[in-house]
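Student: got a predicted model here, sequence first, then my questions.
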Amino acid sequence: RELLRAKRKNTGISIIMADIDWFKSINDSFGHEAGDTVLVAVAEMLKGG
C-alpha cells in the first residue's frame, strides 16, 4: 500500500530492516501484545518522535 502511494505521489520511500536484541524473549516472557508495543516504540524512535 505504501509503495503504491509513493509511486502515485512520485515520492521516495524507505524500508528499514532491524534486528532487535532479545526481542523473542520479550514476546516469550510478556506476550505478543507487549512485543507489538515494543515495535511501535522502536518505530517512533526511528521516525524521530
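Tutor: Nice, I can see it. If you're wondering where the values come from, they're calculated on a predicted model, not measured in any experiment.
Student: please count neighbours and contacts with C-alpha atoms only from this point.
Tutor: Noted.
Student: mind naming the longest helix for the protein?
Tutor: helix 32-47 (DSSP state H).
Student: which other helices and strands does that one contact?
Tutor: Contacts defined by 3 or more CA pairs under 8 Å, 6 or more residues apart in numbering; DSSP states H and E place helix 32-47 against helix 23-30.
Student: for the helix it packs on, packing partners?
Tutor: Against helix 23-30 (3+ CA pairs under 8 Å, 6+ apart) you get helix 32-47.
Student: what helix or strand is residue 7 located in?
Tutor: Applying DSSP states H and E as the criterion places residue 7 in helix 2-9.
Student: sorry, back to before: who's in contact with the longest helix of the chain?
Tutor: The contact list for helix 32-47 (CA atoms under 8 Å, 6 or more residues apart in numbering) reads 23, 26-27.
Student: check it against this one:
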Amino acid sequence: MIPYKHEPFTDFSQEANYNAYVEALNKVEGYLGQDYPLIIGGERITTE
C-alpha cells in the first residue's frame, strides 16, 4: 500500500488551473437533472 501523503492545494490564481476548473464544472453541469440507476450486486436498480 502506498503511504498517505497530503496533496498540494491548487493555485486558482494561475489561469490554466482556473480554466481547467471552470471547464470541469461546465462538464459536470451537463449531468444534472438526469436519472442514474443504482448498481447493487452488479444489478441496475432504479428508484422513484
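Tutor: Arrived safely, thanks for sending. Just so we're clear, the structure is a prediction, and the values are computed from it rather than from any experiment.
Student: tm score of chain vs chain?
Tutor: A TM-score of 0.39 describes the superposed chains when it is computed by TM-score structural alignment, normalised by the length of the second structure; 22 aligned residues with a CA RMSD of 2.1 Å.
Student: circling back to that earlier point, and the angle for the longest helix of the first structure with helix 23-30?
Tutor: 140 degrees (axes from the mean of the first three to the mean of the last three CA atoms, to 10 degrees).
Student: in helix 32-47 of the first structure, which residues are buried?
Tutor: For helix 32-47 of the first structure, burial by neighbour count (16 or more other CA atoms under 10 Å) applies to 35, 38.
Student: in what helix or strand does residue 44 of the second structure lie?
Tutor: For residue 44 of the second structure, the host element (DSSP H and E) is strand 43-45.
Student: one step back: go ahead and build a ChimeraX selection from the buried members of the contacts of helix 32-47 of the first structure.
Tutor: The ChimeraX selection below is limited to those of the contacts of helix 32-47 of the first structure classed as buried (16+ other CA under 10 Å):
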select :26
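Student: I'd like the contacts of helix 32-47 of the first structure as CSV, with distance to residue 5 of the first structure appended.
Tutor: Listed next are the contacts of helix 32-47 of the first structure as CSV, based on distance: CA to CA, whole Å:
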residue, distance to residue 5 of the first structure
23, 30
26, 33
27, 32
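Student: go through the contacts of helix 32-47 of the first structure and name the one nearest residue 3 of the first structure.
Tutor: Of all these, residue 23 has the smallest distance to residue 3 of the first structure: 27.0 Å, by CA to CA.
Student: what is the helix or strand where residue 17 of the second structure lies packed up against?
Tutor: Secondary structure assigned from DSSP H and E places residue 17 of the second structure in helix 15-29. The criterion is 3+ CA pairs under 8 Å, 6+ apart, and there are no helices or strands that helix 15-29 of the second structure contacts.
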